[in-house]
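Engineer: Okay, structure incoming, though there's no sequence with it:
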């Protein structure tokens, strides 16, 4: 059987949004198996129809899209404010991205951070601010 689906961005975006405490790889295999009726655990072997049905079901499992966008917007705002307090010029996206690309900070550009990443970033930024404050005293 020829591979029917070649772009899995929709699936992985939804997979990362599903609140799940276990191994995401196990969840992926479970979802693919369920929607392929036990035929496979591999996304490469799933039909376009199975893929569409699976993604639609995953969309129903994720928090409401608008709620997610608002939570992400708020988390981004908190991080940008904290970056500004640490001395990063947040009016320049290149500067923000260079700062975030540091492996010690996030290792990816700011726009690629999800809500969990933004939470970790805000914790790191608060630690940086605390260290800066402790040096001043």
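Structural biologist: Sure, I can see it. Owing to the predicted nature of the structure, the values given are computational and were not obtained by experimental measurement. Residues are numbered from 1 along each chain as shown.
Engineer: CA atoms for contacts and neighbours, from now on please.
Structural biologist: Fine.
Engineer: Please enumerate the helices of the protein.
Structural biologist: Secondary structure of the chain by DSSP state H: the helices cover 9-17, 24-35, 48-61, 65-86, 93-101, 115-136.
Engineer: Find the centremost residue of this protein, please.
Structural biologist: When CA atoms, centre = their mean is applied to the chain, the residue found nearest the centroid is residue 114 (3.3 Å).
Engineer: My read is that that one contacts residue 72, right?
Structural biologist: Yes: shown here, residue 114 and residue 72 form a contact pair, counting by CA atoms under 8 Å, at 7.1 Å.
Engineer: another structure for you, compare them:
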């Protein structure tokens, strides 16, 4: 089963690197290195390998990390506001994490969610709010 379905973080880093962003060979080579020679395909990469690859690229190109962190911060803020509207005590991290750990919500603690997972969480929380209002 494909663990990573959204490669936005990877491509957003590469897009901002001159001459590398369009180089298919470089992309395949980076995936090959990140997977220890297992594959050249992003579709076959595990979540752990994908995160390690993106972390490596962000260290190599640090200004890209700042952009990712800013985007993630905005998504986290949005989710926290939605959680507050639902009735979760957003002043308590254990309360937030308990709510998010539910397999029906996010399946992991809030701090471990990446941008893609925060987008999915946001959609779920909006649906919950909509059902609550009806």
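Structural biologist: Nice, I can see it. Note that the structure is a prediction, hence the values are computed from the model and not measured.
Engineer: In the second structure, what residue corresponds to the residue nearest to the centre of the first structure?
Structural biologist: Matched by TM-score structural alignment, residue 114 of the first structure corresponds to residue 114 in the second structure.
Engineer: For its match, list the residues it contacts.
Structural biologist: residue 72 (CA atoms under 8 Å, 6 or more residues apart in numbering).
Engineer: so how far is residue 50 of the second structure from it?
Structural biologist: Distance, residue 114 of the second structure to residue 50 of the second structure, using CA to CA, to the nearest Å: 12 Å.
Engineer: list residues touching both of the two?
Structural biologist: With CA under 8 Å, 6+ apart as the test, residue 114 of the second structure and residue 50 reach no residue in common.
Engineer: Please tell me how far the nearest residue to residue 75 of the first structure once chain neighbours are set aside sits from residue 58 of the first structure.
Structural biologist: Of all residues not flanking residue 75 of the first structure in the chain, residue 118 sits nearest, at 6.0 Å (CA to CA, 6 or more residues apart in numbering). Noted for residue 118 of the first structure: a distance of 23 Å to residue 58 of the first structure, by CA to CA.
Engineer: ok, these two, which is more surrounded?
Structural biologist: Ranked by neighbour count (other CA atoms under 10 Å), residue 118 of the first structure and residue 58 place residue 118 first, with 22 against 18.
Engineer: out of the helices of the first structure, nearest to residue 107 of the first structure?
Structural biologist: helix 93-101 (4.3 Å; CA to CA).
Engineer: For the closest one, what is the distance to the chain centroid?
Structural biologist: A distance of 18 Å separates the C-alpha centroid of helix 93-101 of the first structure from that of its chain, computed with CA atoms, centre = their mean, to the nearest Å.
Engineer: Please work out how many residues are found near the nearest residue to residue 61 of the first structure once chain neighbours are set aside.
Structural biologist: Excluding its sequence neighbours, the residue lying closest to residue 61 of the first structure (CA to CA, 6+ apart) is residue 18, at 6.5 Å. Using other CA under 10 Å, residue 18 of the first structure has 17 other residues around it.
Engineer: Sweet, I'm off.
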